[in-house]
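Visitor: let's see this in three dimensions:
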Amino acid sequence: MYGKCGRTDEAQRAFDSIAHKNIFSWTSILVAYFHAGLHNQALERFHQMIKAGVEPNRLVFLAALNVCGILKRLEDGAGIHRQIQDKLLDSDLEIGNALVSMYGKCGRLDLAKQLFNCLERRNVISWTILVSVFVENGRRRETWGLLRSMAVEGIKPDKVLLLTLLNVCSSRGVLDEDSWMAHDYIVKQKETIES
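Guide: I've put the predicted structure just below:
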């Protein structure tokens, strides 16, 4: 309750008063810090949880991977990836998407794309994440190849992906070839999304 209200000090005090902390109490405090935007503290709680011998669950792994991407903490993210592999959770689509995002945000587009290619199944969220990290890392030209591959796979873009492409148009404040390509793609896909 304190965490959802953004009162992390009170949430921490309530957490500290728990004599026997379990996965639910650790998840609550980690997510409280994550939602408050206190990402360093969230990652710190993750490491404390591991030291306390508590096994992370799927939600904790997702939050920790998101934090590593936001903070660009590649080493921590790679360590969490190894833990996920040990628990055989890397075939989970949401975990796979979070791994692609984390590696991409940390600038390791090679690993992000490799993991993306290894996903047993992919959805529009998977594609949006991959396109987003390429755009964020200034690899706009390769974005068009990804969009072509996405079309071949029969995946239709959603509004989030189109907003990501609008970033291509607005990021430099000039209308260049990439901007026109993004605009044309958005116009062509708009009817698909509205129907």
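Visitor: contacts, neighbours, all on C-alpha from now
Guide: Fine.
Visitor: contacts only, for residue 45.
Guide: Going by CA atoms under 8 Å, 6 or more residues apart in numbering, residue 45 touches 26, 29-30.
Visitor: please provide the structure for the following sequence as well, for comparison with the first:
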Amino acid sequence: MRAVPARRIPSWAWVSGLTAGAIVAVAVLAVQAEGGPQPTAAASPRPTASASADAKPSASPTDTAPVAVPDDSGTGRRIVYSLGAKRVWLVDASDATRRTFAVWPGTVSPDPGSYAVSSRNEGTTGSDGVEIEHIVYFTAKSGVSIAFSNALDGSSPPPPAQGTQTGGIRTRVADGDALWAFGTAGTTVVVVE
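Guide: So this is what the prediction gives:
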């Protein structure tokens, strides 16, 4: 019997086979990842407030479990700000909450109602003397501009001097980044009790 010489598999076949195997492996891992736990935007801690004159806002406020967007906040893509809860929701066009976080309100609160982002400013010095960024203006009341912003250094706002009117609604830095990206000019802002 005569020996049959072994055939060599061409290199292109090896490369094609390995590439196909890698694609299958990546597809299997992607399907497994889809079925596994998904990351969610964690709610930022809730700021605390005190009525005492010498109180200082907490730099590390505590928060409770994520809160559902208020029922009376409309529909569609919007920023929702609850005066009572001291909380903001970023809601997409399908009415799904993309992010919710607690805020430190200023001394002048907007009236409940529907507004639109009127202008934005990348950074300035706040009325409290703190360097702020990601300022998203949406209304004014009693001559005070009301806007969302965050301190550049991530700090909570200092207590305002007695009688000082501030319209800044402060956020943590990561929340300010998210609100800045979401709150483009014309974006609806709904203020609820």
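Visitor: just give the TM-score of the two.
Guide: Superposed pair, TM-score by TM-score structural alignment, normalised by the length of structure 2: 0.21. Supporting alignment: 66 aligned residues with a CA RMSD of 5.4 Å.
Visitor: on that earlier part again, list the ones among the contacts of residue 45 of structure 1 that fall in helices.
Guide: 26, 29-30 (DSSP state H).
Visitor: top of these by neighbour count?
Guide: Most neighbours among these, by other CA atoms under 10 Å: residue 30, with 26 neighbours.
Visitor: next secondary structure after whichever strand in structure 2 runs longest?
Guide: Longest strand in structure 2 by number of residues (criterion: DSSP state E): strand 131-141. Sequence-wise, the next helix or strand downstream of strand 131-141 of structure 2 (DSSP states H and E) is strand 144-151.
Visitor: packing partners of the very next helix or strand once past that following strand?
Guide: With elements assigned by DSSP H and E, the helix or strand that comes after strand 144-151 of structure 2 is strand 168-171. When contacts are defined as 3 or more CA pairs under 8 Å, 6 or more residues apart in numbering; DSSP states H and E, strand 168-171 of structure 2 packs onto strand 144-151.
Visitor: list the helices and strands the strand it packs on packs on?
Guide: So strand 144-151 of structure 2, by 3+ CA pairs under 8 Å, 6+ apart, packs with strand 131-141, strand 168-171, helix 173-182.
Visitor: reformat the ones you listed as TSV; add mean neighbour count and distance to residue 150 of structure 2.
Guide: Below are these laid out as TSV (neighbours: other CA atoms under 10 Å; distance: least, CA to CA, whole Å):
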stretch	mean neighbour count	distance to residue 150 of structure 2
strand 131-141	21	5
strand 168-171	26	5
helix 173-182	18	6
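Visitor: now render these as CSV, adding distance to residue 102 of structure 2.
Guide: Converted to CSV, these look like this (distance: least, CA to CA, whole Å):
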stretch, distance to residue 102 of structure 2
strand 131-141, 16
strand 168-171, 7
helix 173-182, 9
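Visitor: contact partners for residue 129 of structure 1?
Guide: Residue 129 of structure 1 touches 97, 100-101, counting by CA under 8 Å, 6+ apart.
Visitor: quick one: which helix or strand includes it?
Guide: Assigned by DSSP H and E, residue 129 of structure 1 falls in helix 124-136.
Visitor: and the very next helix or strand once past that helix, which residues are buried?
Guide: Remark: after helix 124-136 of structure 1, the chain's next helix or strand is helix 140-152, criterion DSSP H and E. The neighbour-count check on helix 140-152 of structure 1 (16 or more other CA atoms under 10 Å) flags 140, 143-144, 146-147, 150 as buried.
Visitor: which of the contacts of residue 45 of structure 1 lies closest to residue 42 of structure 1?
Guide: Checking these against residue 42 of structure 1 by CA to CA gives residue 30 as the nearest, at 4.9 Å.
Visitor: now that closest one. Nearest residue, chain neighbours left out?
Guide: Nearest residue to residue 30 of structure 1 in three dimensions, chain neighbours excluded: residue 42, at 4.9 Å (CA to CA, 6 or more residues apart in numbering).
Visitor: from residue 138 of structure 2, how far off is residue 113 of structure 2?
Guide: Distance, residue 113 of structure 2 to residue 138 of structure 2, using CA to CA, to the nearest Å: 11 Å.
Visitor: and if you look at residue 34 of structure 2?
Guide: Residue 34 of structure 2 is 38 Å from residue 138 of structure 2, by CA to CA.
Visitor: which residues touch the residue nearest to residue 132 of structure 1 when sequence neighbours are not counted?
Guide: Nearest residue to residue 132 of structure 1, sequence neighbours excluded (CA to CA, 6+ apart): residue 164, at 6.2 Å. Contact analysis of residue 164 of structure 1 by CA under 8 Å, 6+ apart lists 128, 131-132, 135.
Visitor: if you set the cut-off to 10 Å instead, what comes out?
Guide: 128-129, 131-133, 135-136, 182 (CA atoms under 10 Å, 6 or more residues apart in numbering).
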